[in-house]
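>>> Following is a predicted model, sequence given first.
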Amino acid sequence: MKSETRKKLKMGYINADMTLKEVQKDYTQESVSNNPRPLGPYYTYNDRYLEIRGGMFENFRGILTWISLLVFLIPFHVFYIGLSVISELIDHESNDIVSDIVVLIYCIIVFIVSMYLIIRYFRYIYRFELFTIRHIRVRFNRVTRQVYIQRPKYCGGTVVFKWEHIMPSNFGESGSDMNGTNMVNLMTFHPYKTGFPVAHSVGIGKNTYNAQDYKDEWEFIRRYMEHGPDNLPKPRLSTHLPIPFHGLEGHIKPMIHAAKNAPTFWMYILLIPVFLILLPFYTVGYFISECLCWQPRWPKVIRQAGKKGKPIPKETTLSDYPPKVQQAILESRLEWGVRDEKTGKWVDYGNS
């Protein structure tokens, strides 16, 4: 965010500082679970790399799809009315030409204005679920010892980081046990390690209410990267294609959780019709969202990474972005301070 925008919105810098001990630690060497489990969904798993779904709030997907489709109905509806009026005028079927011309002008104005507002402003809303990448993907390549995150260009694009720089954020030194939060497994690449002015974070896998799930899946990925796929359970692979029931699990779990924690029996009974209405609503919206998105290929250098004789992908740096974006990133670097827990002072690691 640019400093001018911060001033207009009267926003300061978020105090997201971490301790020196937290950012210096190599989290890839510490075991956090005796039960490594691939919760997924995983798209690819072989001796060279594994690939898991990234992103957050997949369990809410579907609401914005329906809202967006209703908004899109406005220009399409007036466009249809305008075509009907033009057809009547051409075929000389109109009884009141003046009224038809007024209606046609009205339709043209509403169509132009609504399309402008949708393209200029509403696209920042509907592109969360429509006309964008179907699912963000994260690829862990054990040969190159790198992590690749595939994102839309307007969200930073595809980035490359060292495996050793990854920091689990839901537990351990860099976070707290997020039990009962229904969050995905969060991973962070802090600027102290990467040299990038700001942190890059990504959520992987499914939402869960069980804090142990975070540790089990992280341990599965950690052992895969450090020791290979031997002695690890093989994950069930999912498909990139849109499937009508993909959204069912993500939406039904929060509802079941709400039912289990209902304070009274009557509240439990009242939740049943809500489930019967909302569950199909969410699931169908999720499926429509998948159908109206696409799954792009990785860049060639990432597809071939780890093969004999093929180049290793370059790690992401500030220079990979346009000048205006670089400036905005530099103006946000103050959010990522590091504090020495012994002295209580800020650590100057070239990011201030």
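Right, received. Where do you want to start?

>>> contacts and neighbour counts: CA atoms only from here.
OK.

>>> any chance you could map the strands in the chain?
Ranges of strands in the chain, per DSSP state E, are 18-19, 42-45, 49-53, 137-141, 146-150, 159-162, 166-168, 183-189, 200-208, 338-339.

>>> Correct me if wrong: residue 64 contacts residue 124.
No - between residue 64 and residue 124 no contact is recorded; they are 11.3 Å apart, counting by Cα atoms under 8 Å.

>>> quick one: which of these two has more around it?
The residue with more neighbours, out of residue 64 and residue 124, is residue 64; 20 against 11, by other Cα atoms under 10 Å.

>>> what would the strands of the chain look like in JSON lines with mean neighbour count and distance to residue 326?
Output for the strands of the chain, formatted as JSON lines (neighbours: other Cα atoms under 10 Å; distance: least, Cα to Cα, whole Å):
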{"stretch": "strand 18-19", "mean neighbour count": "20", "distance to residue 326": "23"}
{"stretch": "strand 42-45", "mean neighbour count": "18", "distance to residue 326": "33"}
{"stretch": "strand 49-53", "mean neighbour count": "22", "distance to residue 326": "28"}
{"stretch": "strand 137-141", "mean neighbour count": "24", "distance to residue 326": "24"}
{"stretch": "strand 146-150", "mean neighbour count": "23", "distance to residue 326": "19"}
{"stretch": "strand 159-162", "mean neighbour count": "19", "distance to residue 326": "15"}
{"stretch": "strand 166-168", "mean neighbour count": "23", "distance to residue 326": "23"}
{"stretch": "strand 183-189", "mean neighbour count": "22", "distance to residue 326": "18"}
{"stretch": "strand 200-208", "mean neighbour count": "21", "distance to residue 326": "14"}
{"stretch": "strand 338-339", "mean neighbour count": "22", "distance to residue 326": "21"}
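
>>> Alongside the first one, take a look at this:
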Amino acid sequence: MRRESFAYTHYPMRFNRKNRKVYVWRTDGTVLEMPWDDIFFTLANVVEQWEVRGHKLAPDNITILETFALSYSDLLTSHDLNPATLRSSDKDFVRGHWEFIRRYMEEGPSEVSRQVQFCMPVDGRRESAKGGMHRILANFSGAPWPFLLMLSPILLLVSLFRIFAMRTSKIPQWPDHVEAACAVEPGDPYAIAGDADGNRIAVYPESAEAAGVRFTSVTGAKA
């Protein structure tokens, strides 16, 4: 009730590779705006869950003024946490998520577009009840049906509270100067949006087709 209800439906981030700035929606509704090259990224641990955090540092490059976390956290193996490890395992999705963002900012969308498997349809709108249920079930992807059946009362309760949180929270609206700085150029072949199920839809399908832009396919998804 105190954290997720009567708050915001989500807390978006924007990575603008053209002006090399990062925009982070704070919990109080204000926006943190930072140059990409000035952010100090590092790993952090919260109750055995690891995440990549970005720090805004003071001029002394020691004092942390503000921190934000990327939108993925997970367990990491001892192999991936070993400083002597030269190559991360294929289970290191925490740094894999970071690498996706880094390559987008440093190398451009053509290097990472095929990794996009779905788009959450929450930009400028609330999550639907169906979409919320999908996100909850995604946490148990691959689990046997007897196990899901046993958990169904709990999942239903969680879903109801999720719907309540969405209906009582405000939709974040970026300031006009951020919208202007991050406006999608007409005909951008990499511009995609999500439909009600999170399937990817090209904003400019003719441009995407002409540029040969494709995305990794998932079951039931539209290209």
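Nice, thanks for sending it over. Since this is a predicted model, take the numbers as computed values, not measurements.

>>> residue nearest the centroid of the second structure?
residue 71 (4.6 Å; Cα atoms, centre = their mean).

>>> Quick check: the aligned residue for that residue in the first structure?
Alignment note (TM-score structural alignment): residue 71 of the second structure maps to residue 205 of the first structure.

>>> Kindly report the same for residue 25 of the second structure.
Correspondence of residue 25 of the second structure to the first structure, assessed by TM-score structural alignment: residue 150.

>>> Return the residues in contact with its match.
By Cα atoms under 8 Å, 6 or more residues apart in numbering, residue 150 of the first structure lies in contact with 136, 137, 138, 157, 158, 159, 298.

>>> Could you rerun that using 7 Å?
Residue 150 of the first structure is in contact with 136, 137, 138, 157, 158, 159, counting by Cα atoms under 7 Å, 6 or more residues apart in numbering.

>>> right, and the last one touches residue 148 too?
Yes - using Cα atoms under 7 Å, residue 159 of the first structure is in contact with residue 148, at 5.8 Å.

>>> What residue, apart from its backbone neighbours, is nearest residue 55 of the second structure spatially?
Distances taken as Cα to Cα, 6 or more residues apart in numbering place residue 67 nearest to residue 55 of the second structure, at 4.6 Å, with adjacent residues excluded.

>>> rewinding a little: nearest to residue 90 of the first structure, of the strands of the first structure?
Closest approach to residue 90 of the first structure among those (Cα to Cα): strand 146-150, 51.0 Å.

>>> Alignment lookup: residue 299 of the first structure to the second structure.
For residue 299 of the first structure, the residue aligned by TM-score structural alignment is residue 175.

>>> one step back: need the strands of the first structure in TSV (columns: distance to residue 72 of the first structure).
Shown next, in TSV, are the strands of the first structure (distance: least, Cα to Cα, whole Å):
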stretch	distance to residue 72 of the first structure
strand 18-19	44
strand 42-45	32
strand 49-53	29
strand 137-141	28
strand 146-150	28
strand 159-162	33
strand 166-168	40
strand 183-189	31
strand 200-208	30
strand 338-339	46
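
>>> Quick one: closest of the ones you listed to residue 97 of the first structure.
That would be, of the strands of the first structure and by Cα to Cα, strand 146-150, which comes in at 55.0 Å.

>>> How many residues are close by the equivalent of residue 4 of the second structure over in the first structure?
Per TM-score structural alignment, the equivalent position to residue 4 of the second structure in the first structure is residue 129. Residue 129 of the first structure has 25 neighbouring residues, counting by other Cα under 10 Å.

>>> ok, residue 129 of the first structure touching residue 289?
Yes - counting by Cα under 7 Å, residue 129 of the first structure touches residue 289, with 5.7 Å between them.

>>> just to revisit the earlier point, which residues sit in contact with the residue nearest to residue 55 of the second structure?
53, 54, 55, 56.

>>> Filter these by whether they're kept in the first structure.
With both residues aligned by TM-score structural alignment, their matches' Cα atoms under 7 Å, the contacts of those that the first structure also has are 53, 54, 55.

>>> For the first structure, which segments count as helices?
Here the first structure has its helices, by DSSP state H, at 3-8, 20-24, 63-90, 97-117, 123-126, 191-194, 211-227, 246-260, 265-291, 300-303, 323-330.

>>> of those, which approaches residue 182 of the first structure most closely?
Closest approach to residue 182 of the first structure among the helices of the first structure is made by helix 246-260 (7.7 Å; Cα to Cα).

>>> Now do the closest one against helix 265-291, angle only.
If you take axes from the mean of the first three to the mean of the last three Cα atoms, to 10 degrees, helix 246-260 of the first structure sits at 160 degrees to helix 265-291.

>>> Tell me which other helices or strands helix 246-260 of the first structure touches.
Packing partners of helix 246-260 of the first structure (3 or more Cα pairs under 7 Å, 6 or more residues apart in numbering; DSSP states H and E): helix 265-291.

>>> coming back round to it: in contact with the residue nearest to the centre of the second structure: list those residues for me.
By Cα under 7 Å, 6+ apart, residue 71 of the second structure has no neighbours at all.

>>> cool, the one 3 residues further on as well?
Listed by Cα under 7 Å, 6+ apart, the contact set of residue 74 of the second structure reads 49, 50, 51, 94.

>>> now the first structure: which of those residues match?
Retained in the first structure from those, counting by both residues aligned by TM-score structural alignment, their matches' Cα under 7 Å: 49, 50.

>>> Just put the contacts of residue 74 of the second structure in TSV and tack on distance to residue 43 of the second structure.
Formatted as TSV, these follow (distance: Cα to Cα, whole Å):
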residue	distance to residue 43 of the second structure
49	10
50	7
51	6
94	9
